[in-house]
Structures are given as structure tokens and as C-alpha cells.
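S.K.: need coordinates for the following:
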Amino acid sequence: MAARLEPGRPAPDFTLPDATGRPVSLAEHHGRRTIVYFYPRASTPGCTTQACDFRDSLARFTAEGFAVLGVSPDAPEALARFAEEQSLDFPLLSDPDHAVAEAWGAWGEKKNYGKTYEGLIRSTVVVGPDGTVELAQYNVRATGHVAKLRRDLGLQP
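M.R.: Next comes the predicted model:
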């Protein structure tokens, strides 16, 4: 498992396909604050809750100068279905080999019902306009995460 990102360090650049297959890079978001959140699997209850919370807060985040990117190991086709079913209007990116998740410290050992395995760790990283990490949160809860993130960023709930 790669080391977790820390504030003040450069965020690793990436280019991943979105739900339509179009390549999206972190570099194209430089100049504005970007929330990159990692979630295990599209269309599961927790990931749906989290994605819909970001969707419902997107207008406020955008007005406050943020972009939002969701990253999962799902194929673009699964992301397209998820985005359509949930009316998600921000990019969902496909990281099937979890190379980006590893580079960002969002892939590693997990425990569930007494079993230990490797998987995606639900995580959120806020990248500043200059490409450095402002905030990195790992093992976040799906429910209530967006409200907590807003508080941690000093934004109105």
C-alpha cells in the first residue's frame, strides 16, 4: 500500500476515463480547488448515498470554487449507468487497475466480517489550485461525509 497523502505535498497527477470514456486529468483542474473522492463500487447503497450527497451539494461546491471528481475501480459502462440512474452531474472516473487509488493511498488492507483483504478505502482528498493537497481523509463514512467535509473545510453546512 502506498503512503497516504498529506497536506502540503503535491497530489499525484492522473488521467482516467470518465463514464463516456473521455480522458480526464487532474491537471485540467489546476487553478481551482478539487475534491477527489474514492468509493468502492457504483450502485451500492453506501456509494449511492455518498454520490447523491455530492450531487446535492455540487451547486454550492461549484459556487465556492470547487470541482468534484469521483473515482472507483468500476468500468466506464457501470459508471455511466450509475450516473444516469442517480442523475450525477460531476465526473465519475474509472480506475480498474487501482493504480491511482494506490498512488493516493486509497487502496490497501481492509477488514470486513472478520476477513482481511485488499480493496479500495473510502477516501477524500482536497487538492488546492496549485496542485498540492489541502486535506486528506481516509476511512470516511459514506453517510454524512459531505456535511463533515464541508465543516472541515470551514464552509457553511
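
S.K.: going forward, measure contacts between C-alpha atoms and count neighbours the same way
M.R.: Will do.

S.K.: just give me the residue closest to the centre of the protein.
M.R.: Nearest to the geometric centre of the chain sits Tyr37, at 1.3 Å (Cα atoms, centre = their mean).

S.K.: okay, and that residue sits in which element?
M.R.: Using DSSP states H and E, the element containing Tyr37 is strand 33-38.

S.K.: same check on Val146?
M.R.: For Val146, the element it lies in under DSSP H and E is helix 145-152.

S.K.: show me the contact partners of that helix.
M.R.: For helix 145-152, the external contacting residues (Cα atoms under 8 Å, 6 or more residues apart in numbering) are Gln50, Asp53, Phe54, Ser57, Gln156, Pro157.

S.K.: looking at those, which two lie furthest apart in space?
M.R.: Spanning the widest gap among these are Gln50 and Gln156, at 18.4 Å by Cα to Cα.

S.K.: which one's more surrounded, those two?
M.R.: Ranked by neighbour count (other Cα atoms under 10 Å), Gln50 and Gln156 place Gln50 first, with 19 against 8.

S.K.: surely the residue nearest to the centre of the chain is in contact with Ala67?
M.R.: No: the pair Tyr37 / Ala67 is not scored as a contact, 11.0 Å apart, by Cα atoms under 8 Å.

S.K.: which stretches in this structure count as helices?
M.R.: Counting by DSSP state H, the chain has helices at residues 45-63, 76-86, 99-103, 145-152.

S.K.: report the distance from the longest one to the chain centre.
M.R.: Looking back up the chat, that one is helix 45-63. The chain centroid and the centroid of helix 45-63 are separated by 11 Å, computed with Cα atoms, centre = their mean, to the nearest Å.

S.K.: cool, the shortest one as well?
M.R.: Put simply, helix 99-103 sits 12 Å off its chain's centre (Cα atoms, centre = their mean).

S.K.: packing partners for that helix?
M.R.: If you count contacts as 3 or more Cα pairs under 8 Å, 6 or more residues apart in numbering; DSSP states H and E, helix 99-103 packs onto no helix or strand.

S.K.: one more to line up against the first:
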Amino acid sequence: MTERVILEAGQAAPDFSLQDQDGVIRSLSDFRDQRVIVFFYPEAMTPGCTKEACDFQESTAPLAAAGYRVLGISRDNVEKLRRFADRDELQYPLLSDPDLKVHNAYGAFGTKNSYGRIIEGVIRSTFVIGADGVIEHALYNVKATGHVARVRTLVGA
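M.R.: Below you'll find the predicted structure:
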């Protein structure tokens, strides 16, 4: 097992190119000159992930008004992400990272405590990235409920 990366504010955000729920390749560099919120979640259509994704959807207008775009990343395949987006009316890109390369680059996969068991899995994490591609906030081990409100406070939305 390799050492888990932990990113911090002030570091350059690792670039990536992943398919979204419509099969479109999205790269972080496509959003250069825009501020971006990237959140990693364990699995589409599960209760906690649905709560978090819907909270981000409900916050897209105030986040956009504050200059932020939202991107969600999971290891789910494109078809499952399409069903998730359709079911919950999610209007922002959901990106598929089945081989976990981007999860690992951001330190969003590793050993975690899940209901008292130590397992390997996705670590719910959110990154606020400035228009220059530099991380402004790196939030690891966040809770699905209440997290988006915290992010909105951090970014003044």
C-alpha cells in the first residue's frame, strides 16, 4: 500500500480528465480562470451521497453567484452517474473515476473507519480550488449532512 497523499491549501490542485454522466471528457484545466468546488463521494444513489449531492444541487445558484462551479467525483461508472443525475435532477458534472487515479491524487481513497470497522474506501472529501488552480481549502473526512452549508460559509456563498 502506498502512502496516502494529503493535499493542503496553497498547493496546486492535481489536474485530471474524466468522463461525466453524459460521456463528455471534463478536465480540471477546462475550468482554469474559474473557481471550482470538487467533492469526492463514496457511491451514487446511496443515502448519504444523495443527501450531499442534492445539497450541492440546491446550492448551485448561490455558489455560481459567488463564482464557483461544482464537480462531483466517484468511482461509479458513467451509466450509474447518468441514472443518479436523472433521478435527483443534478445539473452539475458527475465524473467517473473507476480506477481511482484521481481519488488517489487527491488523497480521497484510503484506510478509514466505517461503522467501527477499518476498511479501504473512498474518503468523503471536498476541495475548493481557486481560478489559478491552487487549492484554497482541503476538507477530508467530511460528513454528508451539513457539509455543503459549511462549504458555502467558507466561500462566502
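
S.K.: picking up where we left off before, just give me the mean distance for the helix holding Val146 of the first structure relative to the second structure.
M.R.: By mean Cα distance after the TM-score superposition for the first structure, the fitted helix 145-152 of the first structure averages 1.1 Å away from its aligned residues in the second structure.

S.K.: and that helix, which residues are buried?
M.R.: With burial defined by 16 or more other Cα atoms under 10 Å, the residues of helix 145-152 of the first structure counted as buried are His145, Val146, Ala147, Leu149.

S.K.: then stretch 15-30 of the second structure?
M.R.: Buried residues in stretch 15-30 of the second structure (16+ other Cα under 10 Å): Ser17, Leu18, Gln19, Asp20, Gln21, Arg26, Leu28, Ser29.

S.K.: which bit of the first structure covers that stretch?
M.R.: Counting by TM-score structural alignment, stretch 15-30 of the second structure pairs with residues 13-28 of the first structure.

S.K.: the matching stretch: end-to-end distance?
M.R.: Terminal residues of stretch 13-28 of the first structure lie 10 Å apart, using Cα to Cα, to the nearest Å.

S.K.: got it, and stretch 107-118 of the second structure?
M.R.: First residue to last in stretch 107-118 of the second structure (Cα to Cα) measures 17 Å.

S.K.: how distant is that stretch from the center of its chain?
M.R.: 17 Å.

S.K.: contacts for it next, please.
M.R.: By Cα under 8 Å, 6+ apart, stretch 107-118 of the second structure touches 4-7, 40, 100, 103, 119-125, 140.

S.K.: what about burial for those residues, which qualify?
M.R.: The neighbour-count test (16+ other Cα under 10 Å) marks Leu7, Phe40, Leu100, His103, Val122, Ile123, Arg124, Ser125, Tyr140 as buried among the contacts of stretch 107-118 of the second structure.

S.K.: sorry, back to before: dump the buried residues of helix 145-152 of the first structure into JSON lines; add distance to Gly105 of the first structure as well.
M.R.: Formatted as JSON lines, the buried residues of helix 145-152 of the first structure follow (distance: Cα to Cα, whole Å):
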{"residue": "His145", "distance to Gly105 of the first structure": "18"}
{"residue": "Val146", "distance to Gly105 of the first structure": "20"}
{"residue": "Ala147", "distance to Gly105 of the first structure": "23"}
{"residue": "Leu149", "distance to Gly105 of the first structure": "18"}
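
S.K.: give me whichever of the helices of the first structure is most buried.
M.R.: Comparing the helices of the first structure by mean neighbour count (mean count of other Cα atoms under 10 Å), helix 99-103 ranks first with a mean of 20.

S.K.: equivalent range in the second structure for it?
M.R.: Using TM-score structural alignment, helix 99-103 of the first structure lines up with residues 101-105 of the second structure.

S.K.: Gln19 of the second structure against Val78, yeah?
M.R.: Yes: using Cα under 8 Å, Gln19 of the second structure makes contact with Val78 at a distance of 7.0 Å.

S.K.: what sits in contact with each of those two?
M.R.: Shared contacts of Gln19 of the second structure and Val78 (Cα under 8 Å, 6+ apart): Leu95, Ser96.

S.K.: give the aligned equivalent of Val134 of the second structure in the first structure.
M.R.: Match for Val134 of the second structure (TM-score structural alignment): Thr132.

S.K.: quick one on the thing from earlier: skip the chain neighbours and tell me the closest residue to the residue nearest to the centre of the first structure.
M.R.: In space, and not counting its chain neighbours, Tyr37 of the first structure is closest to Thr124: 4.2 Å by Cα to Cα, 6 or more residues apart in numbering.
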